[in-house]
Structures are given as structure tokens and as C-alpha cells.
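**Q** The following block contains a protein sequence and its predicted model.
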Amino acid sequence: MSRLFRDVDGGVLYPHGSVVCIGAFDGLHLGHRALVRHAESRARALGVPAVAVSFEPLPREFFAPDAPPPRLTLARDKVLGLRALGVDGIGLLRFDRRLAALAAEDFVRRTLVGRLCAREVWIGPKFRFGNRRGGDLALLQALGAELGFVAGEIEPVHLHGERISSTRIRELLLAGGFEHASELLGHPYAIGGRVVHGKQLGRTLGFPTANLRFPHTPALAGIYATWVHGVFSDSGRSVPWPSVSSFGTRPTVAGVEPLLEAHLFDYRGDLYGRHIEVEFVAKLRDEERFSGLDALTEQMHRDAEQARRILSEKRLRATA
């Protein structure tokens, strides 16, 4: 189990040294994975722990609270993803006013050297950190020469001639390009969480939903054909369950908080409290305001029919 720490300051965590990689890691796409795996391989070569350092909230969320960038990955999924990549430690540092004001040099001295005893520090292309984004590869290398660590930057990762980035993946998701986004991510785009109670409105309309709260600005909003993972069939097997999902603020019923609502076709079980993942397959339409519940219900039936057809075709192609 990877050690998780949240604070810039504190006791020494790796007195015999470590190899550190730093990044936002939003989405943990193929570029992020290349950085983490490089750090992990260097750590194994040196016989020291590999540590991934990130921030929560993301710095851009902190600096633009009224217009934060769409989020790809929640903190929990980021931690699980980094653990799956084999790192020994994860720094999910609290990005607050104090950390925002911390000079890049002080961050290096206090955290990378003081807490982690870094022997090597690795970053992605053009990564910047510290107050006013004052930290870069040149600063790391200069401080490394003084403080006894090596710093490096991995090359950009490309797929089919295209540079992989979280920005590009957000663009694809917003445009409904899920297959292309999944290629850049290295896995299907999905959002996981624990099913919570809602207002039960969907049930009264004939469309009971499994609800996931999403406390950040979503990378996409609208109505989608989806698979729900973490659901068990009558035989006791976990199977991808066909579904139609709404992601957004529900303008027809005066919703505010972003909510992911998944209607599982022909499912009769109880999912409250269970952790599920909703995998996005195809966008059906944008979220919109209807004149009333009758008009909304009619559209929900059309959405469900379209989602069933898309998922059935996907399943047939996968088994052909």
C-alpha cells in the first residue's frame, strides 16, 4: 500500500532517499503514465522508493474558483491510479493560500529535499510550479547541483503524431470524441463514486437512477449512452450494465450541484452505498431545459431508446 501524505512540511518520510515525479496528473493519461513509470524505473535502479507528488485542488481550480477548468479525475481515482502504477508514496498536497504563496525554491528545499530526500526529480514537458510559476527544469537543476539531486524532464508523449495532454482530452470529451479520448487516456473515460440518495424524481418518472455527486466542474455535461461497472448480474458476475446517463445541473428541475445520474436498463437491485464507475460511450445530446416534466419524460424515453441501440451495436461489434 502506497503511503499518502498531504502536507508540504513535516517529518522526513524517506530518509534513505527517493525518486520524485511531480504533476497535476488529471486523467492519468498516457503522458502522465510515462512520467510515473520513468520515475518508478529510476527508483528501482537506485533501490529507493518512487514518489508521485500532485495537488488537491488543482492549482488552476484554486486560482479560478468561479471558472475552474473541467476536471477529468477525482482525487480518489487519481490516488488509486497512481497506486496501480506501483509508486511507493503519493503526495496529494493541499493547495491553499499558503502553498500558492510558497516560492518554488522553498518548495524544493522544504518538501522535495526536506521531507522526501529526493535523489532524482522528474517532471513533464514545460511543467511549472511554485509562486508565480517560478519553478521549472532549470531551477530544479540549479538547486539539484547545490542540494545533491538530479533533475530531468521526459519527452512529450505522442500517439499517431498527436501530443497527449489533459487539455486535448478535455476538448475531445466536450466534442463527444470518446474513442479518441480513450486512446489518449489509455483506458475508457469513466467517472467513479459511491451511489448516493437523490430526490427520487427519476423513480417517479419511470427512470430510477444511481446518483453520483461530482464536486468539481465536469469535463462534459449532457446525456450519454454509458456502461455502469460494479454491478452484479443474477449469476453473481460483475458485468458492464447498459445505461443512459445525465451529467450536469438538471435545469428543468432547478438543480445546482453537478450530478451524474445513471439509469440502468432493466435493473431491479439496490445500489445505494455501492461504489460504481460510469463509462461514457457516446453523447446523445446537450443538457437542456424543458417546459415541464411531461416534455422531459418524453425526451427521456427517446434518449433511452437511442442509448439501447448504440450500446447494442457496440456489443455486437465487440463480439463479432
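**A** Structure received.

**Q** From here on, just use CA atoms for contacts and neighbour counts.
**A** Noted.

**Q** can you give me the strands in the stretch 201-320 of the chain?
**A** Here the stretch 201-320 of the chain has its strands, by DSSP state E, counting those that start in this stretch, at 210-213, 222-232, 238-248, 259-264, 275-285.

**Q** Tell me which of the ones you listed approaches Gly186 most closely.
**A** When these are ranked by distance to Gly186, counting by Cα to Cα, first place goes to strand 275-285 at 13.6 Å.

**Q** follow-up on the earlier one: Throw the strands of the stretch 201-320 of the chain into JSON lines and include mean neighbour count and distance to Gln200, thanks.
**A** Below are those laid out as JSON lines (neighbours: other Cα atoms under 10 Å; distance: least, Cα to Cα, whole Å):
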{"stretch": "strand 210-213", "mean neighbour count": "23", "distance to Gln200": "10"}
{"stretch": "strand 222-232", "mean neighbour count": "22", "distance to Gln200": "18"}
{"stretch": "strand 238-248", "mean neighbour count": "22", "distance to Gln200": "14"}
{"stretch": "strand 259-264", "mean neighbour count": "24", "distance to Gln200": "11"}
{"stretch": "strand 275-285", "mean neighbour count": "21", "distance to Gln200": "19"}
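
**Q** Would you reformat those strands as TSV and include distance to Leu13?
**A** Shown next, in TSV, are those (distance: least, Cα to Cα, whole Å):
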stretch	distance to Leu13
strand 210-213	34
strand 222-232	35
strand 238-248	39
strand 259-264	38
strand 275-285	31
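
**Q** Nearest to Gly27, out of those strands?
**A** With Cα to Cα as the yardstick, what comes closest out of the strands of the stretch 201-320 of the chain is strand 275-285 (13.7 Å).

**Q** Need the contact partners of the closest one.
**A** Residues outside strand 275-285 that contact it (Cα atoms under 8 Å, 6 or more residues apart in numbering): 176-179, 188-195, 222-231, 262, 303, 306-307, 310-311.

**Q** got the contact list for Arg163?
**A** In this structure, Arg163 makes contact with 156-157, judged by Cα under 8 Å, 6+ apart.

**Q** Against Ile169, how distant is the residue lying closest to Val157 once chain neighbours are set aside?
**A** Setting aside the residues directly before and after it, Val157 is nearest to Gly31 in space (Cα to Cα, 6 or more residues apart in numbering), at 5.3 Å. Shown here: Gly31 relative to Ile169, a distance of 12 Å by Cα to Cα, to the nearest Å.

**Q** again, but for Pro125
**A** Pro125 sits 17 Å away from Ile169 when distances are taken as Cα to Cα.

**Q** One more to weigh against that first structure:
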Amino acid sequence: MKVIYGIENIDEKFKNPCVALGTFDGIHLGHQSVIKSAIDKAKELNGTSILFTFSPHPLKVITSSAGPKMINSKDEKEFLLEKLGVDILIFANFTVEFSDLHPEKFMKNVLKDILDVKEIFVGFNYTFGKDAIGTTDYMKELSEKYDIKLNVVEPMKIEDEIVSSTLIREYIKNGDLKKAEKLLGYPVMISGKIVQGKKIGRKLGFPTANLKIVNKAYPPYGVYGVKIIFDSEKDKSYYGIMNIGKNPTLKPGEHSIEVNIFDFDKNVYGEKIIIELMKFIRYEKKFETVENLIKEIKNDIKIWKEWLECH
């Protein structure tokens, strides 16, 4: 999969482009239905499947708030879309100027003139252009005018709930990982670059890879059984336990993500990893002594390894 950052960096013509349009935060099963439809049509036309999305999230630009907590980082989005089989991923830089672009200008200048799109695929509630006036009905008018076929994909329901990023964020926030996973179609994940920690875990006998807390949707603070994938070797995975929280026993108030990777002893500072959350083990708590903390960590590992043996 080729990744292009910025419309201005599109410097080639693609054969029979079929484009999935959207913010696609979460790449959930509803999104996947839209994306797979574009991929299937591109294959049918012997063409190119393109996912066109935006960075940062439009709500961060058009409102005064920080926007929603993101389900996926850019790295996670790239990882998931490559697995789905997208040919080209385009991140358009969403600015105030871009938000003022009239829907017809976006359709003509970007989709028609730059990409020469054959077919567009969007979700049922997709809007675009200045003040979100580009509804799917208006998009249908414009697509007919510019000889582009529009495909509006119906919402996906699971157990009478429409699959949505908003609902998934709520599930993650509340720690309902299995409910979130059911709507996502894959485990809740956290990714980032491994940074230098204070080596406290190593002194306790449990060396950890440390990640920074960023503005994304996190589950409740606690300990989780996880699977770890390194960006440098995506075909291989490791298991371990992760603590996300404030480390009340040793580093009170300091927010962090720490992962103890089983049977692993390499220098991986600066490497990017993806962590899949597979099982909640316990909430974070403060221990009276370091010895009690060590005992509990050993028990966390025991619980997780026993679970792995049974699944």
C-alpha cells in the first residue's frame, strides 16, 4: 500500500480509481463494508482502490474543542488498511481553508481533475464540504454532473445497534473491550514509539517498553493481557501484559503506558509497536509495599498465561 500525505503530493494518475471517502476513525465493520466495496469494484475494473481521508480529524479544526478522542492513530490506520488490501491511502491535510471548500469544488478539483475517479463509495451518513452541506443527495447530483458513479453503503447493524465510532469510543472508555471488538472486527489497539523510561520495571524484574499517552480513546486505567506487533516485523507477534495509568505505587501522578513483553530482551528504543488489548486483568491500584506490587504482577502474568493456554 502506498501512503500519500497531502493532496499536493499526488503526482501520478491512477488506473480506474475507486475511492472510499470518509474520516474512518476506528476502521470499524461499517467502515470496512465501504472500503471493501471500493476494493472489490477496483478489482472488477482492473483499477486502483483508494482511501481518501483527513488529518487531523475535521472536528478538531472546525470546532474550538480538541475534537473526539481518536480510536485509531495514523499508524494504526495504515496498519489496518494495508491488511484490508487498499492500494493507495491519501491523508488530506484538513485545514480551516480546506473546511471552507465548497462541495462542488472538492468534487471537481480533487476527485475529478486530480484523481479522475470512476466510482465513489461513502457511508450512509457521509457529509463533506463547507458547513457539511455536501450530503449524499447533493453528492449524487454532483457525481452525475461530473460522470462519477456514487455508491452509498447502507449502515451495518449488530444486535440492533448501528455500528458507529461514537458508540465504540463509549465502549472503550467504559472498558467494554469485547463489545468494542465486536463492532471493530479486531481487538482494541494502542500504538506508539517506544521511549526511554525510568527502568523501574527492570529493577522490579519486569522490564517494560514505554509509550507516551496521546490524545486517543483509552480504556480504564489498569492491567491488560496484550499481543504486541513491531512495525519492523509485522509478520511476527509477541505476548505480554500492559499497565496503563498513573503508577500510584512508584510514580504517583505520572501517566504512562508500560508493556512487559514475555521472552523478549532486545533494545527497541525508537521502534514503533502496535498493542492489541485481548483481556482485562484488573484495575490499577496502589500497593502498600513494593513486595506486594511484585507479587501482584506475578499473579497478573499467571492469569494471562493461563488464559492464553486455554484460547
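**A** Okay, I see it. Not measured: the values here are computed from a predicted model.

**Q** Overlay them and tell me the TM-score.
**A** Aligned and superposed, the two chains score 0.84 in TM-score terms (TM-score structural alignment, normalised by the length of the second structure); 306 aligned residues with a Cα RMSD of 3.0 Å.

**Q** So which of Pro125 and Ile169 of the first structure has more stuff around it?
**A** Ile169 (24 against 16; other Cα atoms under 10 Å).

**Q** Just the element for that one, please.
**A** In this structure, Ile169 of the first structure sits in helix 166-174 according to DSSP states H and E.

**Q** for Lys60 of the second structure, same thing?
**A** Under the criterion DSSP H and E, the helix or strand holding Lys60 of the second structure is helix 58-62.

**Q** And that helix, what's buried?
**A** Taking 16 or more other Cα atoms under 10 Å as the neighbour-count basis, helix 58-62 of the second structure is seen to contain the buried residues 58, 61-62.

**Q** same question, stretch 310-320 of the first structure
**A** Residues 310-311 are the ones in stretch 310-320 of the first structure that count as buried (16+ other Cα under 10 Å).

**Q** In contact with the residue nearest the centre of the first structure, which residues are there?
**A** Here the mean C-alpha position of the first structure is nearest to the C-alpha of Thr73 (Cα atoms, centre = their mean), at a distance of 1.3 Å. Contacts for Thr73 of the first structure were tallied using Cα under 8 Å, 6+ apart; they are 26-28, 191.

**Q** how near is Asn46 of the second structure to Glu82 of the second structure?
**A** As judged by Cα to Cα, Asn46 of the second structure and Glu82 of the second structure stand 19 Å apart.

**Q** do Leu29 of the second structure as well
**A** Using Cα to Cα, one gets 15 Å for the distance from Leu29 of the second structure to Glu82 of the second structure.

**Q** How about Met156 of the second structure?
**A** 22 Å.

**Q** So for those two, which residue has more residues nearby?
**A** Neighbours per residue (other Cα under 10 Å) separate Met156 of the second structure from Glu82, with Met156 holding more: 19 against 16.

**Q** which residues touch that one?
**A** 29-30, 162-163.

**Q** now do Leu173 of the first structure
**A** Shown here is Leu173 of the first structure, whose contacts under the criterion Cα under 8 Å, 6+ apart are 181, 219-220.

**Q** again, but for Tyr224 of the second structure
**A** With contacts defined as Cα under 8 Å, 6+ apart, the neighbours of Tyr224 of the second structure are 241-243, 277-282.

**Q** rerun at 7 Å
**A** By Cα atoms under 7 Å, 6 or more residues apart in numbering, Tyr224 of the second structure lies in contact with 241-243, 277, 279-281.

**Q** Going by the alignment, it corresponds to which residue in the first structure?
**A** Aligned counterpart of Tyr224 of the second structure in the first structure: Ala225 (TM-score structural alignment).

**Q** Pretty sure Gly124 of the first structure sits against Ile164.
**A** No: counting by Cα atoms under 7 Å, Gly124 of the first structure stays clear of Ile164, with 11.4 Å between them.

**Q** Which parts of the stretch 51-200 of the second structure are strands?
**A** For the stretch 51-200 of the second structure, the strands identified by DSSP E, counting those that start in this stretch occupy 88-93, 119-123, 149-153, 157-158, 161-162, 189-193, in order along the chain.

**Q** just checking, which of those strands sits deepest inside the structure?
**A** Mean neighbour counts were taken over the strands of the stretch 51-200 of the second structure using mean count of other Cα atoms under 10 Å, and the top value, a mean of 23, falls to strand 119-123.

**Q** Against the first structure, what's the mean shift for the lengthiest helix in the second structure, could you check?
**A** Longest helix in the second structure by number of residues (criterion: DSSP state H): helix 290-310. Relative to the first structure, and after both are superposed, helix 290-310 of the second structure has an average distance of 3.8 Å to its aligned residues, where the measure is mean Cα distance after the TM-score superposition for the first structure.

**Q** Show me how far that helix is from its chain's centre.
**A** Taking Cα atoms, centre = their mean, to the nearest Å, one finds the center of helix 290-310 of the second structure at 29 Å from the center of the full chain.

**Q** One more: stretch 297-311 of the second structure?
**A** On the basis of Cα atoms, centre = their mean, the separation between the geometric centre of stretch 297-311 of the second structure and that of its chain is 27 Å.

**Q** which residues touch the residue nearest to Gly253 of the second structure when sequence neighbours are not counted?
**A** Take Gly253 of the second structure and drop its neighbours on the chain: the residue closest to it by Cα to Cα, 6+ apart is Lys246, 5.0 Å away. In this structure, Lys246 of the second structure makes contact with 252-256, judged by Cα under 7 Å, 6+ apart.

**Q** Arrange those residues in CSV, one row each, with distance to Glu78 of the second structure as further columns.
**A** As requested, the contacts of Lys246 of the second structure are exported to CSV (distance: Cα to Cα, whole Å):
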residue, distance to Glu78 of the second structure
Pro252, 34
Gly253, 32
Glu254, 30
His255, 26
Ser256, 24
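
**Q** ok, so of those residues, who is nearest Asp116 of the second structure?
**A** Among the contacts of Lys246 of the second structure, Ser256 lies closest to Asp116 of the second structure (Cα to Cα), at 45.4 Å.

**Q** any idea what Asp300 of the second structure aligns with in the first structure?
**A** The alignment partner of Asp300 of the second structure in the first structure, by TM-score structural alignment, is Ala307.

**Q** check contacts around that match.
**A** When contacts are counted by Cα under 7 Å, 6+ apart, Ala307 of the first structure is found next to 225, 244.

**Q** now swap in Gly186 of the first structure and tell me
**A** Going by Cα under 7 Å, 6+ apart, Gly186 of the first structure touches 29-30.

**Q** before we move on, what about Leu116 of the first structure?
**A** Under the criterion of Cα under 7 Å, 6+ apart, the contact list for Leu116 of the first structure reads 12-14, 17-18.

**Q** Ala118 of the first structure: which of the strands of the stretch 201-320 of the first structure is closest?
**A** With Cα to Cα as the yardstick, what comes closest out of these is strand 275-285 (35.5 Å).
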